[in-house]
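Q: Sequence below, structure please.
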Amino acid sequence: MSRATSIFNPSIPRPTTLNREGYPAFERPLEEQYLQVLLTNTLGNTYYATSDQLLQEAGQVHTAMLEKDPEFAAKALVFARNEGFMRLQPVFGLAALAGVRPDLFARVFDRVILIPSDLQDFFTVLKSIGRGQGGRAVKRAAARWLNNRLSEYWAVKYNGRGRGYSLGDVVRTVHPAPAGAKQSALFAYLAGRDCDASLLPQVAAFEALKRAKTPEERARLIGEGRLPHEAVTGVGGLDKECWRALVLQLPAFALLRNLNTLERHGVLDEYREYISARLTDREALCKAKILPFRFLKAFREVKQTWLKDVLREAVEATFGNLPEIPGKTAVFLDKSGSMAGEYLLIGGVFAVALYKKTKGNSIFWTFNTRVEEQDISIHDSILSQADKFMAFGGTDVAAPVRRLAERKVFVDNVILITDEQQNAGDPFYKVLAEYRRKVNGRVKVFVIDVAPYRSALVSPADPLTFYVYGWSDTVLHYISFAVQGYGGMLDIVNKTAI
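A: As a prediction, the model looks like this:
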């Protein structure tokens, strides 16, 4: 190809925007941008943006999507909450949907608001976006949810302050008509009114815990009342006896997050069999909607060898039903400085899991401005191998594809796990075009974007490039589906029933 042809070639789409580093980039369709916001934007500070900036940008995307296609927005909210395991952005989107399409809002409310903290945050968001208490449709949906879903355990667990709205605030706001005597007593308790305590044994145990004087009495009340650890820790500091009482009733996610605490209090070994079974129960882990990087965080915090083995087994089980990826695949993991923290934890786990699903018929390289060829085993655990990656340096996303082209290495699939913020080297889309011209014109590219920045490496006009957004293990299934011709993430969301 001559220099003039390479410069003016109309078959290569030209960039339409700049990324956060000022590098040429593309805008993906609004629907993809919306999914990216829902599935990756936790509204915390990131390398390139503050939480305030991300909040403002998220609000703009929610507004634009609701103006264009509120039905797709509703489907995406359900998808993000249930398949993407994300919480705050779907709740944000639901609050916005309530003011635009109350009918769609009512249809998806119960599939986005899954736990009381969702409901509490929902009312906080409503107030922050200037919608007050939301109106009649909101109050009807929330009252129905409280009657159908709110348990005594949840009332004790989630009624603490700190979310803007306590459950008591929500009850006083929506005035639910209780469905029975127990629900009536529960609403009265939350609203601070007199209630029939005989109908609420867990509440009674919690109130007694506040008055307990000895560790033995506290431990007894925790066990008999099956009290949630969040409520117990709010009453006062916990000693060994209290943690012993709590172990058997911690939900899977709470157990995972408190392993370090249990280890510190010396109560792990006597519950070894129970903890091992709990954390390797595939069905329970799926219901708990635990993001895989949480296991790597726990893995780094605990010391006992048997417990590390349990966490290794848990992650292998999490990815155990991931379909195999046919064809020769190149897995490229971005380890540049902007990936530091949770992004690299997520990316590392995803990358090793994907490599193992190729049965070794793949290439595994990490990159910043340089490419490093990694020796990954299909037999060693995902966690042990993902634990070794460290983030540093600039970002040349094109570097690994350039090496493929230079060596004329034929692959069927390229999988990039990245935040897409290239700041060095030739633009990715140019190097990809060169690889397709010289080596494999039909290579499929899958970009797993773990960040909320919205600019993209590849034009949406490229039919062989697929974008996948998110932090949950389910995102990897869409790569397998797309490899086999079943469509990408947008197709799956469009098929979501609401």
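
Q: all contacts plus neighbour counts: C-alpha atoms, from now on.
A: OK.

Q: Doesn't Lys287 belong to a helix?
A: Yes: read with DSSP: H, G, I helix; E, B strand; the rest coil, Lys287 is one of the residues of a helix.

Q: Quick one: neighbours of it, just the number.
A: Other residues lying near Lys287 total 11 when counted by other C-alpha atoms under 10 Å.

Q: contacting residues around it?
A: Lys287 is in contact with no residue at all, counting by C-alpha atoms under 8 Å, 6 or more residues apart in numbering.

Q: same deal with the one 10 residues further on?
A: Lys297 makes contact with Leu345 under the criterion C-alpha under 8 Å, 6+ apart.

Q: my guess is Lys328 meets Ile415, correct?
A: No: Lys328 is beyond contact range of Ile415, at 11.0 Å (criterion: C-alpha atoms under 8 Å).

Q: which of these two has more neighbours?
A: Counting neighbours by other C-alpha under 10 Å for Lys328 and for Ile415 shows that Ile415 has the greater number, 23 against 17.

Q: who touches the strand or helix carrying that one?
A: Take DSSP states H and E as the rule and Ile415 turns out to sit in strand 413-418. Residues outside strand 413-418 that contact it (C-alpha under 8 Å, 6+ apart) are 327-334, 339, 347, 351, 443-451, 483.

Q: Stretch 222-235 too?
A: 153, 156-158, 160, 201-202, 205-206, 209-210, 221, 238, 242, 245-246, 249-250.

Q: Can you name the element that comes right after whichever strand or helix holds Leu246?
A: In the assignment (DSSP H and E), Leu246 maps to helix 240-247. Per DSSP H and E, helix 240-247 leads on to helix 252-257 as the next helix or strand towards the C-terminus.

Q: Let's compare: structure for the following, please.
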Amino acid sequence: MVKFNKLATKTTATFEGGKAYKRDAKADLFLLAVTNMVGEDTFYESADSRDQRYRELVHTVAVADPEWMLRFVAWLRLGANMRSAAIVAACEAVRARLDAGAPGHGRQLIDAACQRADEPGEVLAYWTGRYGRALPKPVKRGVADAVARLYTEYSFAKYDSDAKGFRFGDVIDLVHPAAAADKPGQGELFRHALDRRHNRDNPVPEALPMLTARARLLALPVDQRRPALLAGVAEGAEGAEGAEGGPGRLAEAGMTWEALAGWLQGPMDKAAWEAVIPSMGLMALARNLRNFDEAGVSDGAAWKVCARFLDADQVARSRMLPYRWLSAYKAAPSLRWGHALEGALGHAIAGIPELPGRTLVLVDTSGSMTGRVSARSTVTHLDIGALIGVALADRAAGSGRAGDVDLVGFADGVFTHELAKGGSVLRGVEAFARRSGEVGHGTRMVDAVANSYDEHDRVVIVSDMQTFPYYYNRDKGADAFIPDTVPVFGINTTGYGPSALPPGKANRFEIGGFSDKVFTMFGLLAAGDGPAWPF
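A: You can find the predicted model right below:
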């Protein structure tokens, strides 16, 4: 999400043979990072080649500009919410600087990449998997800093598991963190994590009330657990003040829904879900809508979930990528969640700017866009394109300037897509995505621009940018039919190396990613702000 106009333009070709351009290393790294699901194949690149390209870019930039790299890793994890990409970037940046004999920044890089309590273990798993068990000081100290900042009773209850290669106790053993002065009981937590990892039969320290309450629940015989949950009283839990009924007991013991399912050793029925729903996070709620419906969760419980989805502050704190709400909508079997998911998506994309004048939005519907953004997701790159296009068009209609955005799909040909007046963005995305294949499966971006541009004030192209050559003249680029005075924004959903837009040319911008920051950065550039990274 940055203006990519740093260096003189060098031409190359897209994967489909169309005219393309090379970016500088920072621009290439940035665009790849915000679209990179580490370890996964894409339409034109294998996981191995894509990950190798990412590592090489990190190495180049980390040695050349470590201050930029540190800001980038911190933003990538917190601003763009890209977990794996941030961890890989931090580790590879440290490796590159160590190999170059350039001290400094390593500890901070590792710490910046860790923002959730399972991530120190992820860092160690990645490092040891690539570079062996010998941990250099920057990695040890950075992980130790993250541990002191992130390890709490709740995070231990949530993330420590024998299914992990590096449990909390393993991490503590390897990096020897000092307990944080502002976290009472953290030293006891460290000792308890070591006891648990090494199977020492020591009781939970009294300084850890959540884990003490959890131990009482776990000690309850299996045949008594479901009745205890329904009654809200677990044997031996008399000291649990302030807890009312099953939901209170579960929250007090830091029981996630996954832990509850294992504790019950039976089905997650209506009562079980309704007991744990109050303590679930927004991501967990959004991912379990189908389970709620299949278990017959009551409308009363469902309305409480919906109220949380409609809370703008909670949506912002969840930092869920906009496409996660689309994914939840696609997975939900009943209609009772629709309005709330529409509201949550609206909060997630609230940064869409109002654009004066006329805007042409071209969304790529070619075959390469039908690939999923992740192996674990049902959302495709086409869905992302449809979401961006429909959201921009809906924003214009909602501001009373309906018709100011012309939404066009393209592949071998083009089609114009009209939104239902006052309609749902989510349904609009579905309707647009269903038109995939209507005008073929190729990527004739230059032809689409030539056939659709009509003195618009700006052009937005959402695509993986791997255009075919122009049918009539292969030397013409994607912006050939647009005056130099008209801004062109390429929103790249995949981050391949070749760029369809010239990075050194005025009024030509390339941004990318799946987060709401796409809209934020688009707004900044549309307003005419100067070149700037978003960190």
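
Q: picking that back up, can I get the buried part of the contacts of stretch 222-235 of the first structure as one ChimeraX selection?
A: Here is the ChimeraX selection string for the buried members of those, based on 16 or more other C-alpha atoms under 10 Å:
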select :153,156,157,158,202,205,206,209,221,238,242,245,246,249,250
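
Q: Show me the contacts of stretch 222-235 of the first structure that map onto strands.
A: Among the contacts of stretch 222-235 of the first structure, no member falls in strands (DSSP state E).

Q: and stretch 79-94 of the second structure, how far from the chain's centre?
A: 12 Å (C-alpha atoms, centre = their mean, to the nearest Å).

Q: Look up how far Met268 of the second structure lies from Gln115 of the second structure.
A: Gln115 of the second structure sits 30 Å away from Met268 of the second structure, taking C-alpha to C-alpha, to the nearest Å as the criterion.

Q: And for Ala340 of the second structure?
A: Ala340 of the second structure is 24 Å from Met268 of the second structure, by C-alpha to C-alpha.

Q: Would you mind finding the match for Phe364 of the first structure in the second structure?
A: Counting by TM-score structural alignment, Phe364 of the first structure lines up with Leu407 in the second structure.

Q: mean deviation of the strand or helix carrying its match from the first structure?
A: Per DSSP H and E, Leu407 of the second structure falls inside strand 405-410. Once superposed with the first structure, the aligned residues differ from strand 405-410 of the second structure by a mean of 0.8 Å; criterion: mean C-alpha distance after the TM-score superposition for the first structure.

Q: Show me what stretch 153-162 of the second structure is in contact with.
A: Taking C-alpha under 8 Å, 6+ apart as the rule, stretch 153-162 of the second structure contacts 117-118, 167-168, 189, 193, 208, 210-211, 254-256, 259.

Q: Give me the three-state assignment for Gly22 of the first structure.
A: Using three-state DSSP, the secondary structure recorded for Gly22 of the first structure is coil.

Q: Contact partners for it?
A: Contacts for Gly22 of the first structure were tallied using C-alpha under 8 Å, 6+ apart; they are Asn423.

Q: and the strand holding Ile415 of the first structure, how far from the second structure on average?
A: Mean deviation of strand 413-418 of the first structure relative to the second structure after superposition (mean C-alpha distance after the TM-score superposition for the first structure): 0.6 Å.

Q: so where in the second structure does that strand end up aligned?
A: Under TM-score structural alignment, strand 413-418 of the first structure corresponds to residues 458-463 of the second structure.

Q: which parts of the matching stretch are buried?
A: For stretch 458-463 of the second structure, the neighbour count (16+ other C-alpha under 10 Å) marks Arg458, Val459, Val460, Ile461, Val462, Ser463 as buried.

Q: And the aligned partner of Ala500 of the second structure in the first structure, how far from Val409 of the first structure?
A: In the first structure, the residue paired with Ala500 of the second structure according to TM-score structural alignment is Leu457. Separation of Leu457 of the first structure from Val409 of the first structure (C-alpha to C-alpha) stands at 22 Å.

Q: Over to Val235 of the first structure?
A: From Val235 of the first structure over to Val409 of the first structure the distance is 62 Å, taken as C-alpha to C-alpha.

Q: ditto for Ala74 of the first structure
A: From Ala74 of the first structure across to Val409 of the first structure, the span is 43 Å (C-alpha to C-alpha).

Q: Between these two, which is the more surrounded one?
A: Taking other C-alpha under 10 Å, Ala74 of the first structure and Val409 do not tie; Ala74 has more neighbours (27 against 14).

Q: right, and the more buried one touches Leu104 too?
A: Yes: judged on C-alpha under 8 Å, Ala74 of the first structure makes contact with Leu104 at a distance of 6.7 Å.

Q: shared neighbours of the two, anything?
A: With C-alpha under 8 Å, 6+ apart as the test, Ala74 of the first structure and Leu104 both reach Leu97.

Q: Good, we can wrap up now.
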